[in-house]
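J.: here is the input, now give the coordinates:
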Amino acid sequence: MANHPPSVLDVSTEAWRLVAGIAAVLTLASLSGQVLRIVVARSEPHALIDNLNKRINSWWVIAIIVGLALLGGSGGVTLLFALASLAALREFVTTEVPARCPRALLLSACLIIVPLQYLLVWHGSYLAYTTFIPSLVFVGLPLLGQLSGNAEEFLSRTRTLRHGLLLCVFCVSHVPALLTLHVGGDPARAGWLLVFLLLIAQISDVLQYLWGKLAGQYPIAPKLSPSKTVEGTVGGIASASMLGAGLSSLTPFTTVEAALISLLITLLGFAGGLAMSAVKRRRGIKDWGKLIPGHGGVLDRLDSLILPAPVFYYVLRYGWAD
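T.: Got it, this is the predicted structure:
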């Protein structure tokens, strides 16, 4: 079994600065939200301001949960994303109306396939966790369909489950898989790379939202996501990329490399979010769920990681890993 450090982050000067920076941003956001509630909304119900404050409160909870998982080491991080994948897969499959996936297969996916995928990741079995779900989706389930005697109907009924396993489980599992990489001979470096990915992907989402509210005029994809604007998208991606350049000291990247990789993460995050918005629009839903106040479901927060996570993992594995 792979050796796992008790914590994936070292308590360094950069660590405390990062924690202080995140806490300061969230504190400022909370204070700003309360000022807006009192001054603008006059303590009365206000859809936009109330939603903003819900988002901020949820970010506090998310930040604390992720922080505790990081302190718990690779086991804590793997468990957190396994639970997130379970919730996301359930949202993805059950929001299809009418629900066509056989209940027994969905239960099998949640109770067997998802835990097994994350056990393989935690164990560090690279060949196993990178081929298990793709083999199941592209070979195993089609073969089961042939054995059922009605392959076409079976594949039609399991299409959403197969897509969900690839997007919500396989792709997302590459986030904790980052902890299996050895970069620069520093055991804590992989933990900081995971933090780097999460920060850039999620902050890009937040900044796109803020830029869109402040300066957004022209919708970038009105038929798929009417709330996304050209100004919000460009402003958010550019700002997050500059932030990534500023965090280069946490990574093995130069400042220019960090900026370019951040740009790649944000562009892929935008593409992934837009693709998932298209799925939601086709199903006639606004959010994937209601678990996270102000944000929607778990998948509404993970959609910006679906494409960046595996790409970032393989860029690191073949570009910087020892």
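
J.: going forward, measure contacts and count neighbours with C-alpha atoms only.
T.: Noted.

J.: next one: the residue of the chain most remote from its centre from Thr229, what distance?
T.: Note on the chain: the largest C-alpha distance from the chain mean falls to Gly149, namely 37.8 Å (C-alpha atoms, centre = their mean). Separation of Gly149 from Thr229 (C-alpha to C-alpha, to the nearest Å): 48 Å.

J.: ok, Ser248 next?
T.: To Thr229, Ser248 is 29 Å away according to C-alpha to C-alpha.

J.: so for these two, which residue has more residues nearby?
T.: More crowded of Ser248 and Thr229, by other C-alpha atoms under 10 Å: Thr229, with 23 against 18.

J.: quick check, the more buried one in contact with Leu214.
T.: No: counting by C-alpha atoms under 8 Å, Thr229 sits too far from Leu214 to count as a contact (10.8 Å).

J.: mind listing what's buried along stretch 311-322?
T.: For stretch 311-322, the neighbour count (16 or more other C-alpha atoms under 10 Å) marks Val311, Phe312, Tyr313, Leu316, Arg317, Ala321 as buried.

J.: stretch 122-129 now?
T.: So stretch 122-129, judged by 16+ other C-alpha under 10 Å, has buried residues Trp122, His123, Gly124, Ser125, Tyr129.

J.: where's it relative to the chain centroid, distance-wise?
T.: How far stretch 122-129 lies from its chain's middle: 20 Å, per C-alpha atoms, centre = their mean, to the nearest Å.

J.: who touches that stretch?
T.: Applying C-alpha atoms under 8 Å, 6 or more residues apart in numbering, the external contacts of stretch 122-129 come out as Met1, Ala2, Ser74, Gly75, Thr78, Gln117, Tyr118, Leu120, Val121, Pro176, Ala177, Thr180.

J.: to compare against the first, here's another:
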Amino acid sequence: MNDRIREAQERLRLAQEQIRVAQEHTAATAREAAHEAQELAKAMRDAMPPGLLTRLLSAFVGIPLILALIFVEVWPERFPGLVFTLAVALIALISGSEYFRALKHRGFRPNEQLAYIAVVVLQFAAWNVSRGKLLAFLPVMLVVLIITTLINQVVRREQEPVTNLGVTLFGVVYIGWLVSYLIFLRSLLPGQTIAIPLPWGHGPSVSYGAWLTLYVIAVTWMTDTGAYAFGVRFGKNSRKLAPSLSPNKTVIGAVGGLITATLTSLLWGAWAYIPWYHCLILGPILGALGQVGDLCESALKRDLGIKDFGGIMPGHGGLLDRFDSLLFTAPIAYYYLALIVPRIHF
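T.: Have a look, this model is predicted:
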């Protein structure tokens, strides 16, 4: 009887020992798996620059929206590009509000109401001018804006009317006038529609100006992406591009932006029937101007004492932070494509 009890106890002890060994093995395996997961997560964090995921998510939402706004037509015979004009007017209005809010934070007293009207009206003026109407509208509007702003400064008895007039007019020209060149781009070659070839057939037949607008936007924003990627990957020990304005920008990043702009211009230009030699010239020009535009906005933000003009676009800041480069590239691209490129062959 005692032998059976001792045998049962021994079996129980062996079973408990096996359970203990299995538990320790399971715990060790779990710890090892958790450590590997932590190392993998750390490697992914190191490989992905901070804020990149948020930028990608914003692009995932924003790119289809931009494509829709550029290409959608409502009554194209009577109102070509009206949807895009409305979208640009809204962008200009929001960007203007970000700019004037920053000015008030700095202590200026701009004439916001008149400036908002001028910024929006400029977009519809560009739309009408591109259709051959209201050719003398811009000088008239600027005269009215200057006179009414001065009168407003006198009525409000501001102490610095010249300064307030200057920042108001600068905002109207910098944001309202420069962004309106997107509408001028969209209106190039009126009446000319094409279907861009795609691997599975052809794209929609829309205004050729829409494809040119998309070309300029693609080159400009790919410049920013290329500069960011090159700077993060190769620019840790590189010389700073403009340390007093933007300490994170490097010379390597700027070179990477120019390379990306040139490649994007060549690839996109060939797809959109722009002669390759014009793409080879226009790509670096837009790449350089886009980065200069970004630095100029950094100078404004530094003077106004802010980091970003807004936070409407996660990972990018405000609309003005996102469109600052286009304010420089859109006008130059428009004049180059309208005046220097003699004819685009389809």
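
J.: TM-score for these two?
T.: After superposition, the two chains reach a TM-score (TM-score structural alignment, normalised by the length of structure 1) of 0.77; 282 aligned residues with a C-alpha RMSD of 3.1 Å.

J.: counterpart of Trp211 of structure 2 over in structure 1?
T.: Trp211 of structure 2 maps onto Trp192 in structure 1, with residues paired by TM-score structural alignment.

J.: Val173 of structure 2 matches what in structure 1?
T.: By TM-score structural alignment, Val173 of structure 2 lines up with Leu166 in structure 1.

J.: likewise for Ile306 of structure 2?
T.: Per TM-score structural alignment, Ile306 of structure 2 is aligned with Ile285.

J.: and for its match, the neighbour number?
T.: Around Ile285 of structure 1 there are 13 residues (other C-alpha under 10 Å).

J.: how about the one 3 residues further on?
T.: A count of neighbours around Trp288 of structure 1, defined by other C-alpha under 10 Å, yields 22.

J.: and if you look at Ile147 of structure 2?
T.: If you count neighbours by other C-alpha under 10 Å, Ile147 of structure 2 ends up with 12.

J.: contacts for the helix or strand hosting it?
T.: Under the criterion of DSSP states H and E, Ile147 of structure 2 resides in helix 137-156. Helix 137-156 of structure 2 is contacted by residues Asn111, Leu114, Ala115, Ala118, Leu122, Ala125, Pro161, Asn164, Leu165, Leu169 when judged by C-alpha under 8 Å, 6+ apart.

J.: from Ile183 of structure 2, how far off is the last one?
T.: Okay, so that is Leu169 of structure 2. Relative to Ile183 of structure 2, and taking C-alpha to C-alpha, Leu169 of structure 2 is found at 21 Å.

J.: okay, these two: which has more neighbours?
T.: When neighbours are counted by other C-alpha under 10 Å, Leu169 of structure 2 and Ile183 differ, and Ile183 comes out ahead with 30 against 21.

J.: how about that one, what's its partner in structure 1?
T.: Match for Ile183 of structure 2 (TM-score structural alignment): Pro176.

J.: what does Gln291 of structure 2 give?
T.: Match for Gln291 of structure 2 (TM-score structural alignment): Phe270.

J.: once you drop chain neighbours, what's closest to its match?
T.: Nearest residue to Phe270 of structure 1 in three dimensions, chain neighbours excluded: Ser304, at 6.4 Å (C-alpha to C-alpha, 6 or more residues apart in numbering).

J.: and that neighbour, how many residues sit next to it?
T.: 28.

J.: and if you look at Arg31 of structure 2?
T.: 12.

J.: using the three-state scheme, assign Gly315 of structure 2.
T.: coil (DSSP: H, G, I helix; E, B strand; the rest coil).

J.: got the contact list for it?
T.: Gly51, Leu52, Thr54, Arg55, Ser58 are the contacts of Gly315 of structure 2 under C-alpha under 8 Å, 6+ apart.

J.: which strand or helix spans the residue mapped onto Ser248 of structure 1 from structure 2?
T.: Counting by TM-score structural alignment, Ser248 of structure 1 lines up with Gly269 in structure 2. Using DSSP H and E, Gly269 of structure 2 sits in helix 251-271.

J.: and the next helix-or-strand element following that helix against structure 1, how far off on average?
T.: Counting by DSSP H and E, the next helix or strand C-terminal to helix 251-271 of structure 2 is helix 276-304. Superposing on structure 1 places helix 276-304 of structure 2 at an average distance of 1.0 Å from its equivalents, by mean C-alpha distance after the TM-score superposition for structure 1.

J.: roughly how far is helix 276-304 of structure 2 from the heart of the chain?
T.: The answer for helix 276-304 of structure 2 is 12 Å, by C-alpha atoms, centre = their mean.

J.: which SSE is Arg90 of structure 1 in?
T.: Assigned by DSSP H and E, Arg90 of structure 1 belongs to helix 73-94.

J.: about what we covered before: hmm, the match of Ile183 of structure 2 is touching Val77, no?
T.: Yes: contact criterion C-alpha under 8 Å: Pro176 of structure 1 and Val77 qualify, at 6.1 Å.

J.: how about Val25 of structure 1, what's its partner in structure 2?
T.: In structure 2, Val25 of structure 1 lands on no residue (TM-score structural alignment).

J.: doesn't Val25 of structure 1 belong to a strand?
T.: No: Val25 of structure 1 is assigned helix when assessed by three-state DSSP, not a strand.

J.: how deep is it tucked in, by neighbour count?
T.: Using other C-alpha under 10 Å, Val25 of structure 1 has 12 neighbouring residues.

J.: now Thr225 of structure 2
T.: Applying other C-alpha under 10 Å, we find 17 residues neighbouring Thr225 of structure 2.

J.: kindly report the same for the one 5 residues further on.
T.: Residues contacting Phe230 of structure 2 under the criterion other C-alpha under 10 Å number 20.

J.: cool, Ile112 of structure 1 as well?
T.: 11.

J.: for it, which three-state class applies?
T.: Ile112 of structure 1 - assigned by three-state DSSP - is helix.

J.: next one: it from Leu119 of structure 1, what distance?
T.: Distance from Ile112 of structure 1 to Leu119 of structure 1, by C-alpha to C-alpha: 11 Å.

J.: again with Arg189 of structure 1
T.: Arg189 of structure 1 is 22 Å from Leu119 of structure 1, by C-alpha to C-alpha.

J.: give me the more crowded residue out of the two.
T.: Arg189 (22 against 17).

J.: run a quick neighbour tally on the closest residue to that one other than its chain neighbours.
T.: With sequence-adjacent residues excluded and distances taken as C-alpha to C-alpha, 6+ apart, Arg189 of structure 1 is closest to Val183, at 6.3 Å. Counted with other C-alpha under 10 Å, the neighbours of Val183 of structure 1 add up to 21.

J.: perfect, I'm done here.
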